[in-house]
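Chemist: Give the three-dimensional model of this entry:
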Amino acid sequence: MEVVNDFSASMYLPRTLFETVARFDDTTADDMQCGDMSDQDLFSLGLSDISAKVDPYRLIHYDFPMTYQMDSIYNTSVSGRKISRDECIDILFTEMKDLVQMFSFWGAYKALIVELIDHFRHRNGSGFYSQRLNLAFHERINSYFVDNPRLIIEGIIRDEFNSKPDSIHLPSLLNSIKRSLLESKLPKFDSRIDRINGLGISVHDIAVQKITLVNLQRYAMGWSA
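Modeler: Alright, predicted model coming up:
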C-alpha cells in the first residue's frame, strides 16, 4: 500500500481549497445587522400592505380580508375590531405559515420553513440549527450538477493518480485543485424543485462556504479523501 498522506504530506494537510470572502458567524457583516424599527420607519419603506387579516400599525383585525393596499397608516375606513399586540403577533405568524405553503408543499423538507418561522419568533436572534437542513445540504453537495466542486476535486485527484502511478507532488496537486475551484459552482438551493420543496423559500442564498481537504490516501486499488 502506498500512502500519499505520509509524514511529508502531512505538512500540507489539512488544506483549505476554497473559501468565500464572507466569513462564518460574522456578526459585523452588513446583512447581519438588525434592530427594532418604528411604525413610521417601516411605513416609510412602503411596507403598508403587511397582512390580509390585520393592520399591525393600528392593531385592527379586519372584518373582511384585505385585498388592496392602505392609502395611509392612519386610514380609518377599514372596518374591524381592536386586538392586543400578542393577538396581532399570533395572527401574523399564523398567516406567514399559511402563505409559505405555496412554496413548500412537496418532499422531505417541506416543513423546514415552519421550523425557521418558529425559530424566528421564539429564539431571540440565536443561531439556527436543523438536522433536516444539514441533511438537505449534504445531499446537495453529493448530487450531480454542472461544475460541482466535489466532482471537480475528485476528477483532478483521479487524473493525477492515473497519470502518475508511482508518486505525486502534493503541493502541485493542491494548487491545481484550488485554481480549478475558481471556475466551480457552489452548491445552493436554486434548482427548479427547490421552488416547491421548502428549501428555496427557507434558504434564499448561501453567502459563506469553505472547502477543506483533510486527508488524502492512495492504496494499491484506489484512493480516499
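Chemist: only C-alpha atoms for contact and neighbour calcs from this point on.
Modeler: Fine.
Chemist: Burial check on the closest residue to L13 other than its chain neighbours, number of neighbours?
Modeler: Distances taken as CA to CA, 6 or more residues apart in numbering put V214 closest to L13, at 5.8 Å, once the chain neighbours are dropped. Here the number of neighbours of V214 (other CA atoms under 10 Å) works out to 13.
Chemist: V214 contacts A225, correct?
Modeler: Yes - in this structure, V214 is within contact of A225 by CA atoms under 8 Å, at 7.4 Å.
Chemist: Now for the residue nearest the centre of the chain: which residues touch it?
Modeler: In the chain, the C-alpha nearest the mean C-alpha coordinate belongs to V203, at 3.8 Å (CA atoms, centre = their mean). The neighbourhood of V203, defined by CA atoms under 8 Å, 6 or more residues apart in numbering, consists of F189.
Chemist: here's the other one to compare against:
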Amino acid sequence: MSPIRLPAVIYATQPGHKTRDDLNYGDMTEHELKTVYGLDDVSAKVNPYNFTRKSEISLTPFMDYSAFNFPTSSVTDPFDHDPALFRRLHDEMLNTLNRQQCSDILFDEMMALSKPFALYGAYSELIVKMINHLQGNSGTVFRNYLLNKALKDQIDHDFSASSSLRRIKFFLIKNIDWKEKVLHEESRSLLTSEIGFGKVPKFNRMKDKINGMGITVHDTYATQITLKSLSINDSEFKACINYKSQDHFGLDKDDILKMKFHSLRFFRIWFVLQRYEKFAFRPFVTEMEAEICLSGGKP
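Modeler: Here you go, the predicted structure:
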C-alpha cells in the first residue's frame, strides 16, 4: 500500500446536485412575472414595468410653462385652457424615469430593506458589497476577505457530530498507520465517504438570519475539501485542511414561489431586477476559502 499523495482532494460536491436557474437573468417578460409569479406589487417607490414613480407629486404653482413649448398665440395661460390636462402632463414629466433612474431607485430600496437581515457583527456589511456588485452588472466572481473569515469561523465553531472537520479528525486518528507513520492512499475513498455522511459548511444557523450571512450565502452550491499537508510522529499528527466553497448570489424560480421569499419586498425587487428582460442584472458566483490546521493523538 502506498502513502497518500498530497495535496489530496478528499471531498468534492457532486455536480448536478442543484440547478443553476439562479444564474439566469433577463429571461422573463412583464406578463410572465405578473401572471406566473404574482409580481404586481414589487416596489413601494416605482413601477418597474413602465419606469414611473409611484408617489404622487403635487403641482407647483410656480412651474415654468415654457418647458411645454406651447404656442403663445393660442394659449396665454395653460391653466385657463385646460388645467387638468396640464396637471397630468406636469405630473407625467416629473414621474417618468429612464431605465437607470428606475433601477437606481430599486437598488436603493433593496439596500434599505436588507438591513433587518444584517443587524450586527463583522459580516453585516457584506450584503451592501454584494448588492453593489449586482448593481455593477459585471457578473464576475465575488470574493471578499469577510467571506473567508466567515467560512473559517463557521468551520472552527461547528462542534456537532456531523461537522466535516470533526469527522476528518477522528478518521485520521483511527486510520493512520501509526507504525509506518503514514496515511495510505487506499483510505482516501473511505475518508470521502465519511465526510459525505456529515455536512459541509452552511450558514443556516439562527444567528445567520440577522448577522448578514444568511442573506448573502445561506447554503453553498459547491464545496471542495483538500488535505494539504500531514505530518505524523510516534504519538500525534498535524494536518492542514483547505476548504473552498462556492455559492450563487441570485434567485431561481422556486425561490420566489416560496411564501417566505415572495412575501418580502426585498426578494420581489431582487427577482425583478435579475429576471425582468428590461433590467437583466446579472447574478454572480461567490467564492470563499479557509485553511484549518488540526492535530490529534494516537488512540
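Chemist: Tell me how the two chains score on TM-score.
Modeler: In this superposition the chains share a TM-score of 0.77, using TM-score structural alignment, normalised by the length of structure 1; 198 aligned residues with a CA RMSD of 2.5 Å.
Chemist: ok so, going back, please identify which helix or strand holds the aligned partner of the residue nearest to L13 of structure 1 in structure 2.
Modeler: Taking TM-score structural alignment, the alignment pairs V214 of structure 1 with K228 from structure 2. Using DSSP states H and E, K228 of structure 2 falls within strand 222-232.
Chemist: which other helices and strands contact that strand?
Modeler: strand 8-12, strand 236-249 (3 or more CA pairs under 8 Å, 6 or more residues apart in numbering; DSSP states H and E).
Chemist: Could you check which residue of structure 2 pairs with F128 of structure 1?
Modeler: Correspondence of F128 of structure 1 to structure 2, assessed by TM-score structural alignment: F142.
Chemist: Just give the closest residue to that match, not the sequence neighbours.
Modeler: The nearest residue in space to F142 of structure 2 (CA to CA, 6+ apart) is T286, at 4.7 Å.
Chemist: wait, isn't that neighbour in contact with V141?
Modeler: Yes - the pair T286 of structure 2 / V141 is scored as a contact, 5.7 Å apart, by CA under 8 Å.
Chemist: Show me which of those two is the more surrounded one.
Modeler: Legend: neighbour count by other CA under 10 Å for T286 of structure 2 and V141, higher for T286 (21 against 14).
Chemist: How about the contacts made by the more buried one?
Modeler: Counting by CA under 8 Å, 6+ apart, T286 of structure 2 touches 141-143, 246-249.
Chemist: Which residue, other than its chain neighbours, is closest to the equivalent of V21 of structure 1 over in structure 2?
Modeler: Under the alignment (TM-score structural alignment), V21 of structure 1 pairs with Q14 in structure 2. Distances taken as CA to CA, 6+ apart place A222 nearest to Q14 of structure 2, at 8.0 Å, with adjacent residues excluded.
Chemist: Then L165 of structure 2?
Modeler: In space, and not counting its chain neighbours, L165 of structure 2 is closest to I155: 7.0 Å by CA to CA, 6+ apart.
Chemist: what number of residues lie near the one you found?
Modeler: Neighbours of I155 of structure 2 using other CA under 10 Å come to 20.
Chemist: before we move on, what about I196 of structure 1?
Modeler: Other residues near I196 of structure 1 come to 20 when the count uses other CA under 10 Å.
Chemist: Give the aligned equivalent of it in structure 2.
Modeler: So I196 of structure 1 corresponds to I210, using TM-score structural alignment.
Chemist: what's that match in contact with, if anything?
Modeler: I210 of structure 2 neighbours (CA under 8 Å, 6+ apart): 116-120.
Chemist: now swap in W106 of structure 1 and tell me
Modeler: 196-198.
Chemist: Let me know the secondary structure of it.
Modeler: Here W106 of structure 1 is recorded as coil under DSSP: H, G, I helix; E, B strand; the rest coil.
Chemist: what lines up against it once you look at structure 2?
Modeler: Using TM-score structural alignment, W106 of structure 1 sits opposite Y120 in structure 2.
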